[in-house]
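> below is the sequence, then the predicted model.
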Amino acid sequence: MSVSVRIPTILRTYTGGDSEVSADGATLAEVLDDLEAHHTGIRARVLDDNGALRRFVNVYVGNDDVRFLEGLKSPTPDGTQISIIPAVAGG
């Protein structure tokens, strides 16, 4: 299943500057694997050493935060837009 993935500015060095790329996969994990196959290094910026989503990276499938869905097992229907959003903190 083909989806579009919105890439934040900080990760665009992995996508040749593209703000949106296409990827294939029936789940978020499969989409991230496909992204890694075409944009080496990007998965390590989204997932930690244990293969879990990094604490300060939010990922949305459509309008839904995957932390409240099925995490990396969240379905990614054909045509869905996935957004990778670094968390913003400050004081």
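Sure thing, it's come through.
> please count neighbours and contacts with C-alpha atoms only from this point.
Will do.
> report the buried residues of stretch 6-20.
6-8, 11-12, 14-15, 20 (16 or more other CA atoms under 10 Å).
> mind checking which of these are in strands?
Here DSSP state E is the test, and the buried residues of stretch 6-20 give 6, 20 as lying in strands.
> which residues of the protein fall in strands?
In the chain, the strands defined using DSSP E lie at 2-6, 20-24, 57-61, 64-65, 81-86.
> second structure follows, compare the two:
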Amino acid sequence: MPITLRIPPPLRKFTAGAETFECPARNLSELFDALESKYPGIRQNLCQADGAPQRFLNIYVNDEDIRFLGGNGYTFQDGDEVLLIPAIAGG
């Protein structure tokens, strides 16, 4: 069973409006690879040059902040639901 990525409205411009994305990724690196394969160019909006997630990008797995689950080293489990939330600032 794959994981499900929920894509919030601010990021849907990079996914042709798709709200969800399913793939058999085992970790963030594989998730970003799968996203880039399906939606070329999305990686540069989500990742730094070294492949790490952008600092403004909050990632949740089953409603838990991935930073508290092991960060970039977290291994996804079958059926995990992943949510990417870009920080939004204003004044």
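Cool, the structure landed. Everything quoted here is computed from the prediction, not taken from an experiment.
> enumerate every residue touching residue 31 of the first structure.
Contacts for residue 31 of the first structure (CA atoms under 8 Å, 6 or more residues apart in numbering) come out as 23-25, 76.
> out of these, name the two that are farthest from one another.
The distance between the two most remote of the contacts of residue 31 of the first structure (CA to CA) is 10.3 Å, for 23 and 76.
> quickly list what's touching both of those two.
With CA under 8 Å, 6+ apart as the test, residue 23 of the first structure and residue 76 both reach 3, 31.
> who has more neighbours, the two?
Taking other CA atoms under 10 Å, residue 23 of the first structure and residue 76 do not tie; residue 76 has more neighbours (23 against 20).
> from residue 16 of the first structure, how far out is the more buried one?
Per CA to CA, to the nearest Å, residue 76 of the first structure is found 24 Å from residue 16 of the first structure.
> show me which helix runs longest in the second structure.
Using DSSP state H to define each element, the second structure has its longest helix at helix 28-38.
> that one to strand 57-61, inter-axis angle?
Here the directions of helix 28-38 of the second structure and strand 57-61 differ by 110 degrees (axes from the mean of the first three to the mean of the last three CA atoms, to 10 degrees).
> so helix 28-38 of the second structure corresponds to what in the first structure?
Helix 28-38 of the second structure corresponds to residues 28-38 in the first structure, going by TM-score structural alignment.
> mean distance between that stretch and the second structure after superposition?
Here stretch 28-38 of the first structure, set against the second structure after superposition, deviates by a mean of 1.3 Å using mean CA distance after the TM-score superposition for the first structure.
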